[in-house]
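> Show me the folded form of this:
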Amino acid sequence: MEKISYQDVNQHVIERCRNGENRAQYELYKLYSKAMFNVCMRITNDYAEAEDVLQEAFISAFKNMHSYKGEASFGSWLKRIVVNASINAIRKRREEVVALDEREAGEIPDQVDEDDMEWQVEKVRAAIQKLPEGYRIVLTLYLLEGYDHAEIGEILKISESTSKSQYSRARKKLIDIMREPQLVA
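You can find the predicted model right below:
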């Protein structure tokens, strides 16, 4: 008996989605919704908005299944839709671009205490949530989602150098926030 791969199963579900089968759409939603919600949450920093963005992104993906050519994994294709939907939601939410802070970026400390790693992760997560929206988005796309600065520039409609400088300033701001006494438990 021939072994069926995950990719073959995934392709079968994608084909059924292309044919408009609701059950297949639900199967894809179940497979990817948690990971994609986390992407939405990291970018929008708002639970309710992340839920809305996730739903809109899946609707858009299902309507545009014909444009998925299989050149990248389905997850990568869907993630791009989710990232763009999250960015668009933020654009709708705000009227002006975050002003760039002209201070130099600091260095991230090299030493991490292994005994309280969980506390450190929570501290970083809380600090990222406190970043100004523009900084948080660039930092999230670069560090957590793995986009390079050219891709971030394309997504946000900014130059690659602006992405790099916002990332650098976001790192500095993140360090400043993490040094604030209210984040220390």
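
> drop to CA atoms for contacts and neighbour counts, all remaining ones
OK.

> Just say helix, strand or coil for residue 105.
coil (DSSP: H, G, I helix; E, B strand; the rest coil).

> can you tell me which helix or strand the residue nearest to it when sequence neighbours are not counted belongs to?
The shortest distance from residue 105 to any non-neighbouring residue, by Cα to Cα, 6 or more residues apart in numbering, is to residue 172 (4.5 Å). If you go by DSSP states H and E, residue 172 is part of helix 160-178.

> who touches that helix?
With contact meaning Cα atoms under 8 Å, 6 or more residues apart in numbering, helix 160-178 is reached by 100-108, 123-124, 127-128, 130-131, 134-136, 138-139, 142, 149-153, 183.

> Now do the buried residues in that helix.
Across helix 160-178, burial judged by 16 or more other Cα atoms under 10 Å covers 160, 162-175, 177-178.

> State the distance from the residue positioned nearest the centre of the chain to residue 50.
What sits nearest the mean C-alpha location of the chain, by Cα atoms, centre = their mean, is residue 39, with 3.6 Å. According to Cα to Cα, to the nearest Å, residue 39 stands 8 Å off from residue 50.

> Repeat that for residue 153.
22 Å.

> cool, and residue 150?
Distance, residue 150 to residue 50, by Cα to Cα: 25 Å.

> Another for comparison:
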Amino acid sequence: MEAVSYQDVNSHVIDRCKEGDNRAQYELYKLYSKAMFNVSMRITNDYAEAEDVLQEAFISAFRNLHAFKSEASFGSWLKKIVVNAAINAIRKRRSELVPMDEQVVAEVADEQFEDDSEWKVDNVRRAIQKLPDGYRVVLSLYLLEGFDHAEIGEVLGITESTSKSQYSRAKKKLLEIMKEPQFSV
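Coordinates of the predicted model:
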């Protein structure tokens, strides 16, 4: 199968960056920094650390821009760098995934809340922030970043079944958190 080349709408800026144009680097930073900060923040759950991860990721991206081959969008290439940098930051602070056996935990049945107001976006965001690092990372990568369990396993160095278990437990814990009084209206 032949590799498909992706024509990025910002390819002219990327080309200028490859030539060492600092203004183009700043322009690319402005185009992607907010979205990439949000990715970093969802994984690290710490504003200062998310900023550090963002800067590290852009430095790495600019140093390795020659490796960008336009097989996907620049944004998705950069997002992988940000995700890896955020996960490395979590590892540096010695957080570990919540211990468990390798068996896949049965999917938690979707619970219905009597009052839909409990599911306001801000409440869900705050509840996700309360999850332990391991749960939050897997949940964020799966639900918010669109990774599948095999990809999560590869990135985190865990098995696919462990990723599924972490995700299942994260959903269950999230439901518990959402039932706490401070998340009620």
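
> of residue 150 and residue 50 of structure 1, who's got more company?
Remark: of residue 150 of structure 1 and residue 50, residue 50 carries more neighbours, 24 against 15, as counted by other Cα atoms under 10 Å.

> got the contact list for the more buried one?
The neighbours of residue 50 of structure 1, taking Cα under 8 Å, 6+ apart as the test, are 37, 40-41, 44, 86.

> what about 6 Å?
Applying Cα atoms under 6 Å, 6 or more residues apart in numbering to residue 50 of structure 1 gives the contacts 40-41.

> quick one: what helix or strand has it in it?
Secondary structure assigned from DSSP H and E places residue 50 of structure 1 in helix 47-63.

> quick check: longest helix of structure 1.
Looking only at structure 1 and at elements set by DSSP state H, the helix with the highest residue count is helix 22-44.

> distance from that one to structure 2 after superposition?
Superposed on structure 2, helix 22-44 of structure 1 shows a mean distance of 0.3 Å to its aligned residues (mean Cα distance after the TM-score superposition for structure 1).

> What is the equivalent residue in structure 2 for residue 29 of structure 1?
With TM-score structural alignment as the criterion, residue 29 of structure 1 lines up with residue 29 in structure 2.

> quick one: the residue with the largest distance to the centre of structure 2 and residue 184 of structure 2, what's the gap?
Relative to the mean C-alpha coordinate of structure 2, counting by Cα atoms, centre = their mean, the farthest residue is residue 114 (30.4 Å). Between residue 114 of structure 2 and residue 184 of structure 2 the computed distance is 11 Å (Cα to Cα).

> aligned partner of residue 56 of structure 2 in structure 1?
Residue pairing (TM-score structural alignment): residue 56 of structure 2 is matched to residue 56 of structure 1.

> can you tell me how far that match sits from residue 94 of structure 1?
With the distance defined as Cα to Cα, residue 56 of structure 1 ends up 19 Å from residue 94 of structure 1.

> Next: residue 64 of structure 1.
With Cα to Cα as the criterion, residue 64 of structure 1 and residue 94 of structure 1 are 27 Å apart.

> Kindly report the same for residue 182 of structure 1.
Distance from residue 182 of structure 1 to residue 94 of structure 1, counting by Cα to Cα: 27 Å.

> ditto for residue 153 of structure 1
Distance, residue 153 of structure 1 to residue 94 of structure 1, by Cα to Cα: 18 Å.

> now swap in residue 161 of structure 1 and tell me
With the distance defined as Cα to Cα, residue 161 of structure 1 ends up 22 Å from residue 94 of structure 1.

> Residue 140 of structure 1 too?
Using Cα to Cα, which is the criterion applied here, residue 140 of structure 1 is 18 Å from residue 94 of structure 1.

> out of the two, which sits in the busier spot?
residue 140 (19 against 10).

> what distance separates stretch 75-92 of structure 2 from the middle of the whole chain?
Using Cα atoms, centre = their mean, to the nearest Å, we find the averaged C-alpha position of stretch 75-92 of structure 2 to lie 7 Å away from the chain's own average C-alpha position.
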